[in-house]
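Q: Structure of the sequence below:
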Amino acid sequence: MNKIFYGLSEKYKPLKWNEVIGQSDIIFILKKTIQENCLSQILFFFGPEGVGKNTCARILSNELNSSSELEDFSLNTFEIHEFFNNSSEYIYKIVNQSRFYPKIGKYNVLIINNIHTFSQYIFNYFLKLIEEKHPHILFIFCSSEEKKIPKLILSRSQVYEFKSISTKEIFLHLKMIAKKENIEVENEALFILSKHVKGSISKAIHLFDRLILYKEKRISKEFIIKKLGIINIKYYFEIVDYLIDKKIHKILILLDQILQEKIDFYDLIIGLTKHFRNLFLSKNYETISILKFKKEIIFSYIAQSKKVSYFSLINAFSICNRFSNEYKKLNKNNRLTIEIYLIQLAYLFYKNSSSLEEKKKKNEEFYDYNNHEKIKFLQKNWIKFVQKLSNKINPIYLYFLENEIQFEIEKNKIYFIIPYKLENYGFSLIQTRFIKYLKEKFKNLHIEFEVVKKNSNIIEQYNLLYKKNKLIETLIERLNLKISSSNIQEDKNSYN
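A: Predicted coordinates:
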């Protein structure tokens, strides 16, 4: 070995504020706090792993002791890591060193990383140290889990919340490193790596460092996917297509192929859940903008989402959520479990598909009717619908609803023909609910509905005719009575 090799993490470690990636808000606040002389003696840096908490703590330590970023005051910085949690002697040694006043600079900065992993005994020790009030010691606690930190520490701290680094910022930083190191890498490969690390810049650099050790001439998308064990998005599209086509055997064969690529089961089910979520978003033009993919992939999501109902997607979420919770309890790659859940998904899609086919068949049957049959069908369904409301409607009004409503069909349009006397708010509600009932019964029935009132003159003529008929009936009734009485008289005479 001719010379010491320095990895990318060490080589590109930020030493100045302008080298820190993705934490401009935190840096701005820290600088302003220092300028206005209102920096607390106890700082708490909270945020996901690998986003720059420890880096900012070291740069802050250097800046507090120097007027120039070029000077190195690393001797004033004391770090305690979580792997010394059980080594009380080491922690005491570091703390005792920090008690001495610095030979150069103003402060000794004690950085405690992953404080949430330390025992209660160590917590109490740090609290005691804080209460001693050493004016030359600045405490910076770093953690990814704020909830696990004792309130006594939080209540005395200035809390700074670090955010995850955006995929774009990670991508641009890796691209800069690749250019400086003369590494040939596809943009899509860098994008996949940037997305894979979920906002952790340190993890991104560490993985990139590991990947270039393979000495590939050019780092491709396929190489990144294979080495990181990332599931190709095409598999999720294939799984859902097989679910739609009711080909469970194809899904199980594909699962076998995926698992041969040493894919983690949990990553597979989480990826499938996200795929269902993306399909859900693709079903509405207002939510499509939330998807962060290339145009071709978004178009694929839109196309596939048209084949899947909201009902299927919501239930698929539920099944995937149950699986992920069960997987955490199992804590191992259980192939049988994932196969069972995939079969449950297949059954869900089969059941929903059968229901849709039945509705489609009903629609086709309706279109096959002639107009006379359609009117009879509508009349029959109207009476059935109204009778369901019989306990809420006046019997006389119910009689009119059953007998006075007529239907006509012309050019794919259904007309409700109602007597003008029936028109009121109550009828409007009933008629609206009936139209909704028909539309639900025939999901894909593209027919318009219109309400037509019978002309009042026609009604009056009808009423007049009815009155005339009533008079005739009365005359006939009287005539019958007269005829009947004369017959009785004749019978009596014959007996005599």
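Q: going forward, measure contacts between C-alpha atoms and count neighbours the same way
A: Will do.
Q: helix, strand or coil for residue 408?
A: Assigned by DSSP: H, G, I helix; E, B strand; the rest coil, the conformation of residue 408 is strand.
Q: Which stretches in the stretch 201-350 of the chain count as strands?
A: In the stretch 201-350 of the chain, no segments count as strands under DSSP state E, counting those that start in this stretch.
Q: err, the stretch 1-150 of the chain, not the other one
A: Using DSSP E, counting those that start in this stretch, strands in the stretch 1-150 of the chain cover 42-46, 77-80, 108-112, 137-143.
Q: Indicate which one of the ones you listed is closest to residue 413.
A: strand 42-46 (63.8 Å; CA to CA).
Q: Pull the residues that contact the closest one.
A: 53, 138-146, 154, 156-162 (CA atoms under 8 Å, 6 or more residues apart in numbering).
Q: Among those, name the buried ones.
A: 53, 138-144, 146, 154, 157-162 (16 or more other CA atoms under 10 Å).
Q: Residue 348: which of these is nearest?
A: residue 144 (38.9 Å).
Q: Verify the stated contact: the closest one with residue 48.
A: Yes: in this structure, residue 144 is within contact of residue 48 by CA atoms under 8 Å, at 5.0 Å.
Q: Number of residues surrounding residue 312?
A: Neighbours of residue 312 under the rule other CA atoms under 10 Å: 19.
Q: give the contact list for it.
A: Residue 312 touches 348-349, 352, counting by CA under 8 Å, 6+ apart.
Q: Recalculate using a threshold of 10 Å.
A: Residues near residue 312 by CA atoms under 10 Å, 6 or more residues apart in numbering: 276, 280, 318, 345, 348-353.
Q: Ok, residue 209 next?
A: Taking CA under 10 Å, 6+ apart, we find residue 209 in contact with 7-9, 203.
Q: And residue 84, by the same measure?
A: Going by CA under 10 Å, 6+ apart, the list of residues near residue 84 reads 90-91, 118.
Q: Rebuild those residues as a markdown table, extending it with distance to residue 246 and neighbour count.
A: Formatted as a markdown table, these follow (distance: CA to CA, whole Å; neighbours: other CA atoms under 10 Å):
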| residue | distance to residue 246 | neighbour count |
| --- | --- | --- |
| 90 | 62 | 13 |
| 91 | 61 | 18 |
| 118 | 52 | 18 |
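Q: compare with the first, here's sequence two:
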Amino acid sequence: MAYLVFARKWRPKDFEEVLGQDHVTITFKNAISLKKIAHAYLFAGPRGVGKTTVARIFAKALNCEKGPTEKPCNQCISCQQINQGINIDVLEIDGASNRGIDDIRTLRENIKFLPIYGRYKIYIIDEVHQITQDAFNALLKTLEEPPPHAIFIFATTQPHKVPATILSRCQRFDFRRIPTSLIVQKLKEIAQEEKISIEEKALFSIARFAEGSLRDAEVLLDQLSCATNGDIKMEDVVSLLGILEQDLLIEIVEKIKKKEISSLLLLLDEIVSEGKDLGIFLNSLIERFRSILLYKVMKEETANILDLSKEELTELSQEAEGFSKEELFYILQILIHTQEIAKRTISLRLSLEMALIKISQREELSSLEEIMRRIEDLKNILPEEKKDKIILEKNTVVENNSIVEKKEEIENTKENNEEISLEEIKKDWGNFVEEVKKFKMHLGIYLSEAKLIGLEKNILTVGFTKKISKESLEKIPIRQALEKKLKEIIKRDIRLNFILIKEEPNLTENSLEEQNNPLLTKFLEKFGGTIMKGEEIDLS
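A: Here you go, the predicted model:
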């Protein structure tokens, strides 16, 4: 008999053997016992969590000679053929290779024929999201009103790509990632039955690497059993998967704790020399410090989130002792930032070296509450006349929910609230315009044409006759720069408000001469006339 890989050999044969999907299996068992069988189902979830397996078990439960039953016998011809994938009434279709409208038309033609052996004709379409839009449209009517003997089961890892018109015609079941503890338990059973010797640490490493996929974990166990002749050590898992040894991670964390820069860089060089993937190294380091941070916050309850063994939890508690929460926030921020930079740079090693140096050169960080308490203590100690200026030798500030160290002076300056008049501003306005012209000539020209309208509550209203001048100056960055420059000149905080005003009529030279002509003035006084523009005279 041909060799069967573990993923196929240990595939669940009934609902009871399915791991981590109780919300799905219980529903199906109840549906069978209550005889409430729908005509279309959609199974959504990540790879290797049991979507196709549950579809097969459901098909066996419906077409079993002793069924419909919650527990198929796996002995009758129908069950055996479904297990082998050769049952003519249960058709497994690959959505990636049968995605066109012609394939769906063929399916529609064949679906009207009654099943040959079983009670139902069941279509299991895997990766259904890869079917074309036209093919989905051709399937709609059949899916909405299929023959009473037909059942559709769709499986997909990307349900968001399935049209809403298809989703609304199906009962949807979301499959979850399988917990690490359940995967470890299953791998132990397989190892025992297959007479494989494997270390506890190796089991947990395989289960974590599988990221909730039991099939992936079984494939890795199968591969390792061949590579090691049935005697699997942690070193073998590290070698095959390219992950970092736990001891090496613990050593790196310890050197970061002690701020040993040289040793850290030498360790990184050793990792590179051994050909390990630096991307995996960075991810492992982030995960490790995440675990330490969670332990710092949750203590023993961390084991429930991270699926840790007692030995690993003890190691984590020892690592957490030398770090404050503020330090862990700081370290994680740098590592995650390095991960983002790595996507845009060629040399990941350089980015990692910079990150490790920066982490190792960190100084002791204080929490925000501790800083505020120290400031209050200093205020109480200092004389009254010195309380308006407090200088800390080392202080920290909060930036993006993390603590970043800075050496700066924190001053409590008294705001100068003395009022200033519009006339005083007008006196300095010319200097202000000249200063603006030095860095932006066109802005200075716009301001030179402006008219100061009024000042109210430190808001200076400035009028412009041209729309372009107003719109250019009222842009937020420009207006803020102008307010800053104005403050430097008049030593006051003034906000600028720009408005449009009507252009005042200009008196021409001719009109001024006419008004100043003494002969014309006497003539107007004697006869009571007025000066009128040429276009206003009506000669009719």
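Q: picking up where we left off before, would you mind checking which of the contacts of residue 209 of structure 1 is nearest to residue 108 of structure 1?
A: residue 9 (25.5 Å).
Q: got a list of what the counterpart of the closest one in structure 2 touches?
A: For residue 9 of structure 1, the aligned position in structure 2 is residue 7, judged by TM-score structural alignment. For residue 7 of structure 2, the contact set (CA under 10 Å, 6+ apart) comprises 48, 214-222.
Q: can you do 6 Å?
A: 215, 218 (CA atoms under 6 Å, 6 or more residues apart in numbering).
Q: Then residue 281 of structure 1?
A: By CA under 6 Å, 6+ apart, the contact list for residue 281 of structure 1 reads 287-288.
Q: so how far is residue 326 of structure 2 from the corresponding residue of structure 2 for it?
A: Counting by TM-score structural alignment, residue 281 of structure 1 lines up with residue 294 in structure 2. For residue 294 of structure 2, the distance to residue 326 of structure 2 equals 13 Å [CA to CA, to the nearest Å].
Q: Count residues in the vicinity of residue 192 of structure 2, would you?
A: The burial count for residue 192 of structure 2: 12, using other CA under 10 Å.
Q: what residue of structure 1 takes the place of it?
A: So residue 192 of structure 2 corresponds to residue 179, using TM-score structural alignment.
Q: May I have the secondary structure class of its match?
A: With three-state DSSP as the criterion, residue 179 of structure 1 reads helix.
Q: give the contact list for it.
A: Applying CA under 6 Å, 6+ apart, no residues contact residue 179 of structure 1.
Q: now it: how far from residue 172 of structure 1?
A: Taking CA to CA, one finds residue 179 of structure 1 at 11 Å from residue 172 of structure 1.
Q: Which stretch of structure 1 lines up against stretch 155-164 of structure 2?
A: Counting by TM-score structural alignment, stretch 155-164 of structure 2 corresponds to residues 142-151.
Q: now do the same end-to-end measure for that stretch.
A: 15 Å.
Q: which other residues reach it?
A: In contact with stretch 142-151 of structure 1 (CA under 6 Å, 6+ apart) are residues 44-48, 113-116.
Q: what do you get for stretch 345-356 of structure 1?
A: residue 243.
Q: again, only this time at 7 Å
A: 243-244, 246, 248, 312, 316 (CA atoms under 7 Å, 6 or more residues apart in numbering).
Q: so which of those residues comes closest to residue 34 of structure 1?
A: residue 316 (51.9 Å).
Q: Which residue in structure 2 aligns with that closest one?
A: Under the alignment defined by TM-score structural alignment, residue 316 of structure 1 corresponds to residue 331 in structure 2.
Q: next one: residue 270 of structure 1
A: Matched across to structure 2, residue 270 of structure 1 falls on residue 283, judged by TM-score structural alignment.
Q: Run a quick neighbour tally on its match.
A: 14.
Q: One more: the one 4 residues further on?
A: If you count neighbours by other CA under 10 Å, residue 287 of structure 2 ends up with 13.
Q: Helices along the stretch 1-150 of structure 2, start to end?
A: 6-9, 22-33, 51-63, 77-84, 101-111, 133-144 (DSSP state H, counting those that start in this stretch).
Q: To residue 484 of structure 2, which of the ones you listed lies closest?
A: helix 133-144 (58.4 Å).
Q: mean deviation of that closest one from structure 1?
A: Overlaying structure 1 shows helix 133-144 of structure 2 at a mean distance of 3.2 Å from the equivalent residues (mean CA distance after the TM-score superposition for structure 1).
Q: now the contacts of stretch 142-151 of structure 1 in CSV, with distance to residue 194 of structure 1 and neighbour count?
A: What follows is those, written out as CSV (distance: CA to CA, whole Å; neighbours: other CA under 10 Å):
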residue, distance to residue 194 of structure 1, neighbour count
44, 27, 26
45, 24, 24
46, 22, 20
47, 18, 19
48, 15, 18
113, 25, 22
114, 24, 21
115, 28, 24
116, 27, 20
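Q: and which of those residues is nearest residue 68 of structure 1?
A: For those, with residue 68 of structure 1 as the reference and CA to CA as the criterion, the closest is residue 45, at 23.7 Å.
Q: That closest one corresponds to which position in structure 2?
A: Here residue 45 of structure 1 is matched to residue 43 in structure 2, going by TM-score structural alignment.
Q: Name the surrounding residues that touch stretch 102-110 of structure 2.
A: 135, 138-139, 142.
Q: Those, buried ones only, as a PyMOL selection?
A: What follows is the PyMOL syntax for the buried subset of the contacts of stretch 102-110 of structure 2, where burial is set by 16+ other CA under 10 Å:
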select buried, resi 135+138+139
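Q: any idea which of the contacts of stretch 102-110 of structure 2 is the one closest to residue 35 of structure 2?
A: Nearest to residue 35 of structure 2 among those, with distances taken as CA to CA, is residue 142, at 22.1 Å.
Q: hmm, back to that, roughly how far does the match of residue 281 of structure 1 sit from residue 249 of structure 2?
A: On the measure of CA to CA, residue 294 of structure 2 and residue 249 of structure 2 end up 17 Å apart.
Q: Count the neighbours of residue 213 of structure 1 for me.
A: With other CA under 10 Å as criterion, residue 213 of structure 1 counts 8.
Q: And residue 423 of structure 2, by the same measure?
A: Neighbours around residue 423 of structure 2, by other CA under 10 Å: 12.
Q: what does residue 433 of structure 2 give?
A: The burial count for residue 433 of structure 2: 20, using other CA under 10 Å.
Q: That one maps to what in structure 1?
A: Residue 433 of structure 2 maps onto nothing in structure 1, by TM-score structural alignment.
Q: which non-adjacent residue is nearest residue 433 of structure 2?
A: residue 444 (5.3 Å; CA to CA, 6 or more residues apart in numbering).
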